[in-house]
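**Student:** Okay, structure incoming, though there's no sequence with it:
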């Protein structure tokens, strides 16, 4: 079983793939130097296996490594996840900059 998180900027989401098949998404909106996670979903049959956590962690790692965007967690799952992982809470305190909002030209790193 191969799990991969890929950025799909044209769809404003990160996708969790298992053996090439999409089994989860983390939807976001960009604006004002921030990336706002608005919805996270994993296929019903795949829940309770920690896959949503893997998806969120790898998406946040990509943001940390490749942008200076501030993270906003409108999605209850992402908000809860950040509360459980204090080492990622600095992403919410970033000042962000509007030039990062054009990140769609950057290749996916995951």
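**Tutor:** Nice, thanks for sending it over. Bear in mind that the values here come from a model prediction, so they are computed numbers and not experimental data.
**Student:** make it CA atoms for all contacts and neighbour counts henceforth
**Tutor:** Will do.
**Student:** So the nearest residue to residue 8 once chain neighbours are set aside, which state does it fall into?
**Tutor:** Spatial nearest neighbour of residue 8, excluding adjacent residues (CA to CA, 6 or more residues apart in numbering): residue 14 at 5.6 Å. Here residue 14 is strand, with the state taken from DSSP: H, G, I helix; E, B strand; the rest coil.
**Student:** Comparison target, given below:
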């Protein structure tokens, strides 16, 4: 399996994952004050089961954590479920 590379595409307000230079998936967000609202995550069918979604979630949430004072609103079902499975990120969720 090829390595998953992630990046923050600020222009399109999304975190992206690439495999062998090809866009494999992304998580879209909007900024609402000090909250980052994750609205939608999509992984290309060809890359499912290869850790692409997890790489995107981890990259996005780690980036939010690095921005002091920011919190997350996981409206996206995938991001919400990923946080539930990784409780070390639960402190990022806005109350």
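**Tutor:** Received it, and whenever you're ready, just let me know what you need. In this text, all values refer to a predicted model and were calculated from it rather than measured experimentally.
**Student:** How close are the two chains, by TM-score?
**Tutor:** Laid over one another, the chains give 0.89 as their TM-score (TM-score structural alignment, normalised by the length of the second structure), with 94 aligned residues with a CA RMSD of 1.5 Å.
**Student:** on that earlier part again, my guess is the residue nearest to residue 8 of the first structure meets residue 4, correct?
**Tutor:** No. Using CA atoms under 8 Å as the test, residue 14 of the first structure is too far from residue 4 to be in contact (10.2 Å).
**Student:** neighbour-wise, which of these two wins?
**Tutor:** Neighbour totals were compared for residue 14 of the first structure and residue 4, and residue 14 leads with 26 against 17 (other CA atoms under 10 Å).
**Student:** Map residue 18 of the first structure onto the second structure.
**Tutor:** With TM-score structural alignment as the criterion, residue 18 of the first structure lines up with residue 19 in the second structure.
**Student:** Against residue 72 of the second structure, how distant is that match?
**Tutor:** According to CA to CA, to the nearest Å, residue 19 of the second structure stands 26 Å off from residue 72 of the second structure.
**Student:** Pick out whichever of those two has more residues nearby.
**Tutor:** Using other CA under 10 Å, the more surrounded residue of residue 19 of the second structure and residue 72 is residue 72, with 26 against 17.
**Student:** Now the element after the longest strand anywhere in the first structure, going C-ward?
**Tutor:** For the first structure, the strand that runs over the most residues, judged by DSSP state E, is strand 21-31. Later in the chain than strand 21-31 of the first structure, the nearest helix or strand by DSSP states H and E is strand 34-42.
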